[in-house]
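Peer 1: fold the following for me, if possible:
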Amino acid sequence: METRSENSKPWSISKRFFTLLSIYFAFLMVDFTSSDELFPHFVYVFPFPDLIRLTEPYGESTPMGLAWTFVGYSSGYNLFTGGAEVLAGILLFYKRTTLFGSLVAMTVMANVVAMNFAYDIPVKIFSLNLLIMAAWIAWYDKDRLINFFFLNNVADPSVITYPYHTKWKKIVQLSLKSIAILFALYSTLYSDLNMAKEYGDAAPKAPLYGIYDVKTFNLKGELLAPLTTDSTRWKRMIIGYPGYARITKMTDSNVWMKLKVDTNAKTLKFTSTKDSTNQYILAYKKLGKDQLIVKGLVGKDAISIQFKQFDHTQLNLVKTGFHWINEYPNNR
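Peer 2: Modelled structure (predicted):
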């Protein structure tokens, strides 16, 4: 229980530094949920693996890409990890819960640091610094922690002191703290909601969004056979990101093109990402739900391509949902 004599003790430099560090770290933990390269994003969850990721072999992905796919698959996991970071930040704002908040932060950041180092993800040093800061804050109560966890002794309650003792000063301090916490939460939620609308699963899909496999490819009136050595014939076109398309040739080489879809004129304008002067406009026509025909001139050569849209919702990663009980391990 606090006494007047305890509250009357002047704050030492170390005590002031500890308090400032705790508050600074609390802001970082809340803001970290909208700036980390892996975990975080309390509202804006990492988007579900895109069409490019769903169709490329495991071996073609980088370690970070593999981790990004793992995290992005589950919105629940995103909310859990991001929510834990926000919880740690809120707990660190209050003296009575600072120790608990630092322990939660250590747990969360240990996982983040392990992922960043194990999967070659950026911000390794920054996340490691946050882990060290959380450990340092917890170390302030090292004697109580050692007694509780290792020596089976009674952990004495910590002495909580406050810099202000008059009523109006306490009210001002509490008001400023509340405003700071609300601002931190608001800025994080606002940023994440905007990111979700622009980059998340709720973001607008590109016109003609989908995976299109080439069925027939006519160049200058000649039907090209699907030979794996042909570097001219297209094999697949993926329209995933708004404004872009990825074209895969029969040799499995990929070419990124800027794409402008005019749904009124029914045209596709392709522009090379490397040479803006290399562009061509093709007319398109949809037949049924999964047929697409594209015709026009590429330079001086007439081209006609018939596509069949691949139903990516039938991929195991997309269609396999949650099961309370699994009769057999679905490990494929």
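Peer 1: C-alpha only now, for contacts and for neighbours.
Peer 2: Will do.
Peer 1: and residue 269, how far is that from residue 278?
Peer 2: Separation of residue 269 from residue 278 (CA to CA, to the nearest Å) stands at 11 Å.
Peer 1: to clarify, my last question referred to residue 61.
Peer 2: Note on residue 61: its distance to residue 278, by CA to CA, is 29 Å.
Peer 1: before we move on, what about residue 27?
Peer 2: Counting by CA to CA - residue 27 and residue 278 are separated by 48 Å.
Peer 1: looking at these two, which is more packed in?
Peer 2: The neighbour comparison of residue 27 against residue 278 (other CA atoms under 10 Å) goes to residue 27, with 20 against 13.
Peer 1: before we compare anything, build this one as well:
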Amino acid sequence: MTPTKTNAPWPIWRLIAFRFFFIYLTLQIAPLAWLGEIPGVGKLLSFYYSFVDWAVTTSNKLFFHVREVLVQPNGSGDTSWAWAQLWAMLCVAFIGCLLWSVFDRKRASYTHLNYWLCLAARYYLAFFAFSYGILKIFALQMPFPNLHQLATPLGDLLPMRLSWMFIGYSKTYQVFSGIMETLVGLLLINRRTATLGIFMAAGVFANVMMLNLSYDIPVKLFAMELTFVSLFLLANEASRLYYFFVLNKPAPVADTYHFKYTQKWIRIGRIVVKCAFIILAVFMQIINNWQYYQETNAAPAKQHLKNGVYEVATYSVNKKDIPLSVPDTLRWHDLILENGAGSIKTADTAFRQRYKRGYFAYATDETKHVFKIKKLADDSLWMATFRYEQPDSTTIKLWGKLRNDSLYVVLKRTNRHFQLAERQFHWLSERNR
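Peer 2: The predicted structure is shown next:
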């Protein structure tokens, strides 16, 4: 094997690049934020988060102007606040790199500091590989399409929802993806298999990044960050990879992830921290996802109205019938009930609008024959209460008030069948489907 020159002087371009990436990756990985997992530390970190928010907001007002009012990350990771934070981190890294290069210009290399940066980057990638991987192993990240989604015309779906349903349709594919991501995490936390883990991480996270970019999934920034960290770690082994893959020669021994701990307390501390990481990133993830899996697959609360797709045969507002042929955006066209979640084909904004359907949560009371609905399942107040009766097994009659209008609705249950729900698979296919 060709020996590596651990303490050899670095070229000037590498010194400058390291200073920039060290600052940027430290800000991205945010080691202080990880302390929030320790009980009782979260409250102390509120000062850190407040400072970060102030820095991002202030720098945006002075320099970046992403948006006048920044929206904090929510279900989307690509909010205006997230973009302003990215620009702020890049600027801090650039300015810090310049100052560092001036005051530390005689430094020959950063071998030991690079070891610690690569160690943090490895465990950063491993944590999220475990987080997303274990979630997929339980097939919880992308659920199988529900009745509401199956009844939505393909052309009305946004690209992200289409991709989510594509992965959620196949439990096998989702579990396979989860196993690959979890394997990446396992390889990354072992120094001897770290190079293979980084190779796999670059492929896995690049695929996720391309999915997010191609289907407008609002986690683009984070996916790009994970891919970038993977490429940074690969760049640290560029010479080894060049020897092996291009020159077809024996590669130098890897030393990026190896460091001799001379003090006993450091060796013990390393083992303790690694065990704590495995407990947090692996075992706690398994326990939490197992509980989530049980909750998700638990028998739903008993509803006295059958799940299914219902046609709206009669729709009357204030005792005035509105036929289906009349162009009325508030009229109900069909209604779907499924385990406490309902949706209506209507443009009425009293409901939560998604993909040209109005969504709501509902509950029934069999003794009082009451059907209650609210916009979101977490809402404390019901938006409307209807009386109902079931003349036969396929008919539901509702009457009550929505806003200030009196509604009378007759629903007819259909036998609508969705081929996609069959989960078809054929080893032998005589023709294309």
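Peer 1: now do the spatially most central residue of the second structure against residue 227 of the second structure, distance only.
Peer 2: Nearest to the mean C-alpha position of the second structure, counting by CA atoms, centre = their mean, stands residue 219 at 6.7 Å. Distance of residue 219 of the second structure to residue 227 of the second structure, computed by CA to CA: 12 Å.
Peer 1: go on, residue 279 of the second structure?
Peer 2: Distance of residue 279 of the second structure to residue 227 of the second structure, computed by CA to CA: 25 Å.
Peer 1: between those two, tell me which one has more neighbours.
Peer 2: Between residue 279 of the second structure and residue 227, residue 227 has the larger neighbour count (other CA under 10 Å), namely 21 against 13.
Peer 1: re the thing from before, wait, the residue nearest to the centre of the second structure touches residue 212, no?
Peer 2: Yes. The pair residue 219 of the second structure / residue 212 is scored as a contact, 6.5 Å apart, by CA atoms under 8 Å.
Peer 1: how far off centre is stretch 57-65 of the first structure?
Peer 2: 16 Å (CA atoms, centre = their mean, to the nearest Å).
Peer 1: residue range for it in the second structure?
Peer 2: Using TM-score structural alignment, the residues of the second structure aligned to stretch 57-65 of the first structure are 153-161.
Peer 1: what sits up against the matching stretch?
Peer 2: For stretch 153-161 of the second structure, the external contacting residues (CA atoms under 8 Å, 6 or more residues apart in numbering) are 212, 215, 216, 217, 355, 356.
Peer 1: which one of those residues sits closest to residue 190 of the second structure?
Peer 2: In terms of CA to CA, no member of the contacts of stretch 153-161 of the second structure lies closer to residue 190 of the second structure than residue 212, at 29.0 Å.
Peer 1: my read is that the closest one contacts residue 224, right?
Peer 2: No. Between residue 212 of the second structure and residue 224 there is no contact under CA under 8 Å: 9.2 Å.
Peer 1: look at these two and report which has more neighbours.
Peer 2: More crowded of residue 212 of the second structure and residue 224, by other CA under 10 Å: residue 212, with 21 against 18.
Peer 1: quick check: which element contains that one?
Peer 2: helix 194-214 (DSSP states H and E).
Peer 1: aligned partner of the residue nearest to the centre of the second structure in the first structure?
Peer 2: The alignment partner of residue 219 of the second structure in the first structure, by TM-score structural alignment, is residue 123.
Peer 1: how close does its match sit to residue 184 of the first structure?
Peer 2: In this structure, residue 123 of the first structure and residue 184 of the first structure are 21 Å apart, going by CA to CA.
Peer 1: what does residue 225 of the first structure give?
Peer 2: Separation of residue 225 of the first structure from residue 184 of the first structure (CA to CA): 60 Å.
Peer 1: what about those two, which has more around it?
Peer 2: More neighbours surround residue 184 than the other of residue 225 of the first structure and residue 184, with 21 against 12 (other CA under 10 Å).
Peer 1: residue in the second structure matching the more buried one?
Peer 2: Aligned partner of residue 184 of the first structure by TM-score structural alignment: residue 281.
Peer 1: what of residue 146 of the first structure?
Peer 2: Matched by TM-score structural alignment, residue 146 of the first structure corresponds to residue 242 in the second structure.
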